[in-house]
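Peer 1: following is a predicted model, sequence given first.
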Amino acid sequence: MKKAVRKTLAPRMINPKGGFNVVRKGVSNSYWGDLYHWLLSLSWPKFLALISLGYLVVNALFALAYLAGGNGIENARPGNFLDAFFFSVQTMASIGYGAMFPKTTYAHVLVTIESLIGLMGLAVGTGLMFARFSLPKARVTFSRVAVIAPYNGIPTLMFRVANERQNWILEAQIRVTLVRNEITVEGDMMRRFYDMQLLRSQTPLFALTWTVMHPIDENSPLYGVTLENMIEDEMELVVTLTGLDETVSQIIHARHSFIAGEIFWNMRFVDILSKTREGRRTIDYSCFHDVIPIE
């Protein structure tokens, strides 16, 4: 049983988590030009930390503004930052305990402005939270390696895909593209894309596992290709999966890629299907990534 993955220096376009592994130059990388998309793509810890920091900073600024106006808050200690800060929190959140309240025109103007900002902030924050929760996320696992082994007498590229959720992905479709470097007649280097024909590229119901297979025959872009060729031409197999999540009734997407060091010749995947004594089928996901040599 083999778990190790060969290491190579070949770069990859799609990283193991599905992100784009390309450095962009000559374009603006400013988040302000696409702030909404950036806020949706942040991880949850970073998003919550950003919201919390923004809330504290805005209230601290309003607290300083209240202090700058002198003794404008009734029942607050003159010049006390904490009293002004907590009054700002109560104003922005519309709590209104009544223990502290504005007593000057300057303080009333600040309360009006802060109340408006608080309402707008609540609306934006609620919208962002809802958008993040409602954004469909695929929980699809790809095997860490792909293998090339005979299938019905034909060398066949194979890899596994599994649905981690206990639900159905309806009308699932998978596509595999070979990306490689090529030199044109004029001597220009190009990154070329070749679609790869699969034995089965779609399934009406995807709930457990799926072994994706591409026969390496005369029509295959991998026909006659060796490991050395894959490393030399920096070949990469880009995999995309789409389908309809039955729970949220929305389209989900998943991406993965395999480079030369993750493709094993004359190996096959360990069988993960079995039956219980009662005759029920079982799947052992602990061996999902394991491969063994062909006997």
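Peer 2: Perfect, thanks for sending it.

Peer 1: make it CA atoms for all contacts and neighbour counts henceforth
Peer 2: OK.

Peer 1: okay, now the nearest residue to His289 once chain neighbours are set aside: neighbour count?
Peer 2: Closest residue to His289 apart from its sequence neighbours, by C-alpha to C-alpha, 6 or more residues apart in numbering: Ser143 at 5.1 Å. Burial of Ser143 is recorded as 18 neighbouring residues (other C-alpha atoms under 10 Å).

Peer 1: ok, now the one 4 residues further on?
Peer 2: Counted with other C-alpha under 10 Å, the burial measure for Val147 works out to 22 neighbours.

Peer 1: surely Gly26 is in a helix?
Peer 2: No - using DSSP: H, G, I helix; E, B strand; the rest coil, the assignment for Gly26 is coil, not a helix.

Peer 1: just give the number of residues close to it.
Peer 2: 5.

Peer 1: okay, pairing it with this:
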Amino acid sequence: MVRPIAKWLSEYLSGRRIRQTRLVTKDGRCNIEHGNISYQNHFAYILDFWTTLVEIRWRFILFFFVASFTMSWFIFGLIWYWIARNNGDLTWQNPPQGNKPCVSNVYGLTTAFLYSVETQMTIGYGGRALTAQCPGAVALLIIQSIVGALINCFWCGMVMTKISLPKKRAKTITFSKTAVICPKNGTLCLQIRVANLRKTLMIGSQIYGKLLRTTVTAEGEAIILDQVNIDFIVDSGKDNLFFVCPLTLYHVIDKFSPFFEMAVDTLHQQEFELVVFLDGIAESTSSSCQVRTSYIPQEIMWGYKFQSIISRSKEGKYRVDFSNFSKMVPVPTAHCSYCFHNEKGHHHHARDGHQNQGFEVIDIDKPPCATKI
């Protein structure tokens, strides 16, 4: 009983430590803090208030939404109260018989606030109405109507912008939980699988990667988060991907690749983070979108390949089985890239595997875990 709990606690602490040390989380959020920012830079956030409001959480948006309307109602209510006071319309002023008020039935702060709400929200219950007694009240009515329209337009635009953020579209682009290293087309490749969960395409999609690691220069200077470009391609190239079904992206491990010096027994001892980016334009909204994820050495499996998830029935329908999206099978793979290029047959796995050549034609009636495309 104690041993399983200790094992679970050790795995939990290990996973939490990994999440804290990685720069980019699996869902694309950047794990970075900005410290010692000068006051002038903080003031820049206020100047760029539109971007600041778009990026803050919904709870603050709702708070500022309610606060802006409430404050405007209250401020204009005070002004209406001041106008009524100057005209002697308030109850405590004992207005004389036959006094013509600026606003009928406004005789206190509460009624002035109610009239402010009715004016700005164009409610018009009919109990309180503006008269022609005070020209200043007419001008205030026009000003408050314009201010109310501006506030409505601002928050409508803010909510629409926040709802239609490209980050929401990125939620329907998913990467495989792990990356694999195995032979492909006569070369040793690092492979990653990516899928578009919507039927609408990502136009002009481009895929690329950055390897983040700490390097030491010849002068002994340590460079934290040194970035190395990692090129990913598919069989049709690396630009303008036809992203209608899940794709397997691969990086060729040659002598120019930073993975060339790694081997199966040293890979998980390395300290690096592979960040993968996918840029594209959403077909339905024409907004640019970037999807990010990252892989640490423990999430890269040497000597495995992804299972096939695309099949074709006898009726000619293509289906995608997402239950096998991140599943892997072992394949014969050299221990290192040098072994692959110089010692053929020096494999990491003894069990044989097979390459997925094209679409496999199988008979499908009603697959339980398949998504029709």
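Peer 2: On my side now, so go ahead. Since we're looking at a predicted model, the values are computed, not measured.

Peer 1: what's the match for the residue nearest to His289 of the first structure in the second structure?
Peer 2: Ser143 of the first structure maps onto Ser176 of the second structure when the alignment is built from TM-score structural alignment.

Peer 1: settle this for me: its match is touching Asn324, isn't it.
Peer 2: No - in terms of C-alpha atoms under 8 Å, Ser176 of the second structure does not count as a neighbour of Asn324; the distance is 10.1 Å.

Peer 1: checking Leu116 of the first structure next. Helix, strand or coil?
Peer 2: Here Leu116 of the first structure is recorded as helix under three-state DSSP.

Peer 1: residues touching the aligned residue in the second structure for it, list them.
Peer 2: Using TM-score structural alignment, the partner of Leu116 of the first structure in the second structure is Ile146. Residues in contact with Ile146 of the second structure (C-alpha atoms under 8 Å, 6 or more residues apart in numbering): none are found.

Peer 1: distance of the match of Ser143 of the first structure from Val252 of the second structure?
Peer 2: 18 Å (C-alpha to C-alpha, to the nearest Å).

Peer 1: now the helices for the first structure?
Peer 2: For the first structure, applying DSSP state H gives helices covering 35-41, 44-68, 81-92, 105-134, 227-232.

Peer 1: so where is the lengthiest strand in the first structure in the second structure?
Peer 2: Longest strand in the first structure by number of residues (criterion: DSSP state E): strand 169-183. Matched against the second structure by TM-score structural alignment, strand 169-183 of the first structure falls on residues 202-216.

Peer 1: looking at the helices of the first structure, which is closest to Gly243 of the first structure?
Peer 2: Closest to Gly243 of the first structure of the helices of the first structure, according to C-alpha to C-alpha: helix 105-134, at 16.5 Å.

Peer 1: next, the angle helix 81-92 makes with the closest one.
Peer 2: Relative orientation of helix 105-134 of the first structure and helix 81-92, computed by axes from the mean of the first three to the mean of the last three C-alpha atoms, to 10 degrees: 60 degrees.

Peer 1: go ahead and confirm the residue nearest to His289 of the first structure touches Val161.
Peer 2: Yes - using C-alpha under 8 Å, Ser143 of the first structure is in contact with Val161, at 6.3 Å.

Peer 1: related to what we said a few turns ago, and the match of strand 169-183 of the first structure, how far from the first structure on average?
Peer 2: Once fitted to the first structure, stretch 202-216 of the second structure is off its aligned match by 1.2 Å on average (mean C-alpha distance after the TM-score superposition for the first structure).

Peer 1: quick one: contacts of that stretch?
Peer 2: When contacts are defined by C-alpha under 8 Å, 6+ apart, stretch 202-216 of the second structure is touched by residues 222-233, 238-243, 271-283.

Peer 1: no further questions, thank you.
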